[in-house]
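Trainee: have a look at this prediction, sequence included:
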Amino acid sequence: MHAEAVIRAETAPPRPGRRGLGQETRIVELRGQAPLLPRIVAVPGTGAEVVLVGGAAGPLGGDELAVRIEVGAGARLTVRTAAAAVVLPGTGEPARQRVEITVADGGELDWLPEPAVVAAGARFETALHVTLGRATRLLLRETLLLGRAAEPCGDAVSRWDIAAEGRPLLRQVSAYGPGAKPGWRGPAGTAGGTVVATELRFPDIPGTTPRLPSAPGRAVCELAGGGLLTTVMATDALTADRLLRGQPAVSRAVPAPSPSAPPVPLVGSPS
């Protein structure tokens, strides 16, 4: 299956009856193909929000999915997905997803998809390419669940390539699963966790959001070009979300691992 979704937002003068609110953001192009079906969500304020609704199961092995998001100068846009995606084996080829984001001068974007669950035997390759103009604001989040409950995970490769004002801001590649290099589940990898969540805030302006320190299960890195990269490892998506928000993790029992998966320690538990 090959599918593409396009979302383009630009500013426009306020509509009658909404004076004093400043320029509004309007969606000027919105199209997609199953399973990438974008829908506009009504929200208060001058920003716009779009939700991608899954119109089919998957992605399956061999699928090629693409999302293109363009935010015009001064526009404010939030893009979410309606539910988690479960990546399943298919033709034997990887399921691939490419997200292309462009934010013009003064634009703001929140890209907040729900988790992607990489089932046993599946192969998932995701690539995120972002181009930022001057005085932009960006919030990105990606959550990978490495296998369903009590099963080994498939292979997942995540690539982020982000540039701001023509200069590289972040380039990284992360790989998990049987096809990754040995040690990916060790202390320098997921530390035994089955959920990996990554968040980038740009720019990182002191005082606008609480500055979280690195802690067990959470690594916080200041980027040389500005911005804050936070990566958390956990045993479930709820704990990962709480670690990203700086909330106390809730202790949860770990399901019995499958024979091909080593035991997974609780995040923050004594060794």
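Mentor: Okay, I see it.
Trainee: only C-alpha atoms for contact and neighbour calcs from this point on.
Mentor: Fine.
Trainee: how much space separates residue 130 from residue 230?
Mentor: 17 Å (C-alpha to C-alpha, to the nearest Å).
Trainee: before we move on, what about residue 95?
Mentor: 26 Å.
Trainee: now do residue 162
Mentor: According to C-alpha to C-alpha, residue 162 and residue 230 sit 15 Å apart.
Trainee: so what's residue 169 closest to, chain neighbours aside?
Mentor: residue 163 (4.9 Å; C-alpha to C-alpha, 6 or more residues apart in numbering).
Trainee: my guess is the one you found contacts residue 202, does it?
Mentor: No: in terms of C-alpha atoms under 8 Å, residue 163 does not count as a neighbour of residue 202; the distance is 11.1 Å.
Trainee: those two: who's more crowded?
Mentor: More crowded of residue 163 and residue 202, by other C-alpha atoms under 10 Å: residue 202, with 21 against 17.
Trainee: okay but the more buried one is in contact with residue 137, surely?
Mentor: Yes: using C-alpha under 8 Å, residue 202 is in contact with residue 137, at 5.7 Å.
Trainee: against that first model, consider the following:
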Amino acid sequence: MEGFTQTQVSTLAVKDKLLVAGGFQGELICKHLDRPGISFCSRTTYDDNAITNAVEIYVTPSGAVHFTASNNDCGVRDFDMEKFQLSKHFHFLWSVNHTSLSPDGKLLIIVGDNPDIMLVDSDTGKTVMPLHGHLDFSFASAWHPDGVTFATGNQDKTCRIWDVRNLSRSIAVLNGNLGAIRSIRYTSDGKYMAMAEPADFVHVYDVKSGYENEQEIDFFGEISGLSFSPDTESLFIGVW
């Protein structure tokens, strides 16, 4: 990609005509899709274990565009796209594989090379509560649009659903077939949730049924990620 030589992309996100790609050496490349050229590029870290595991684009209450980057160097970084600069940097004791910001912008789900899920204050990075239940490392997370429930995906082949009003235990446990839950997405209206295994299986749940009703999509191929269209009519699955 332009901006770095031979960048190997490890993750990417697109929102409101902004594309952010992360690389295996900690690279970040930002491009506005309605403008020519690259808008911003940087290295998050020069640590030997620098892979960018996930990026998430969001809009602050004031209307500013930001994104968070989760890295193997145990860091979560928040970037201000108006100023093209780092605005926050939180450090944890283990590699961070994914983060998700709550719809009200107050809480971050932090998942990584630790069985516990960390719910932290998005302004300070301080832990609000560790969540117990998963048995292995986690790779995925997502908030329901209502801001009350959220989901986490783990190498123990389960996705757990949590409710912020009672975090003593998860309210549902959804099982995969063969592998870790590597990607989770909700539709914008909150009616459906999809979760992907590393290969062959994607599961789509009816949220209103309490995640009881499921459609399983079974095919052959390794899965790089999934996403619903903004109008909720389509589900896109990356296969390689």
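Mentor: It's in. Model, not experiment: these values are computed from the prediction.
Trainee: TM-score for this pair?
Mentor: The TM-score (TM-score structural alignment, normalised by the length of the second structure) is 0.34; 146 aligned residues with a C-alpha RMSD of 6.3 Å.
Trainee: quick one: which helix or strand includes the residue nearest to residue 169 of the first structure?
Mentor: Assigned by DSSP states H and E, residue 163 of the first structure falls within strand 155-164.
Trainee: packing partners for that strand?
Mentor: When contacts are defined as 3 or more C-alpha pairs under 8 Å, 6 or more residues apart in numbering; DSSP states H and E, strand 155-164 of the first structure sits against strand 123-132, strand 167-176.
Trainee: how about a cut-off of 10 Å?
Mentor: Applying 3 or more C-alpha pairs under 10 Å, 6 or more residues apart in numbering; DSSP states H and E, one finds that strand 155-164 of the first structure makes contact with strand 95-103, strand 116-118, strand 123-132, strand 137-146, strand 167-176.
Trainee: now residue 238 of the first structure, what's its secondary structure?
Mentor: When classified by DSSP: H, G, I helix; E, B strand; the rest coil, residue 238 of the first structure comes out as helix.
Trainee: now do the one 4 residues further on
Mentor: Remark: residue 242 of the first structure carries the secondary structure label helix [criterion: three-state DSSP].
Trainee: I'd like the distance between it and residue 228 of the first structure.
Mentor: Taken as C-alpha to C-alpha, the span from residue 242 of the first structure to residue 228 of the first structure is 17 Å.
Trainee: same question, residue 222 of the first structure
Mentor: 5 Å.
Trainee: quick one: which of the two has more around it?
Mentor: Remark: of residue 222 of the first structure and residue 228, residue 228 carries more neighbours, 20 against 13, as counted by other C-alpha under 10 Å.
Trainee: give me the neighbour count for residue 28 of the first structure.
Mentor: For residue 28 of the first structure, the count of nearby residues is 10 (other C-alpha under 10 Å).
Trainee: same question for the one 10 residues further on.
Mentor: Other residues within reach of residue 38 of the first structure by the criterion other C-alpha under 10 Å amount to 24.
Trainee: what's the helix or strand for the residue nearest to it when sequence neighbours are not counted?
Mentor: Nearest residue to residue 38 of the first structure, sequence neighbours excluded (C-alpha to C-alpha, 6+ apart): residue 52, at 4.3 Å. Per DSSP H and E, residue 52 of the first structure falls inside strand 48-53.
Trainee: report all helices and strands that that strand contacts.
Mentor: The helices and strands touching strand 48-53 of the first structure, judged by 3+ C-alpha pairs under 10 Å, 6+ apart, are strand 2-12, strand 24-31, strand 37-41, strand 76-81, strand 108-112.
Trainee: among those, which is nearest residue 66 of the first structure?
Mentor: strand 2-12 (4.6 Å; C-alpha to C-alpha).
Trainee: and the angle for that closest one with strand 76-81?
Mentor: Interaxial angle of strand 2-12 of the first structure relative to strand 76-81 (axes from the mean of the first three to the mean of the last three C-alpha atoms, to 10 degrees): 160 degrees.
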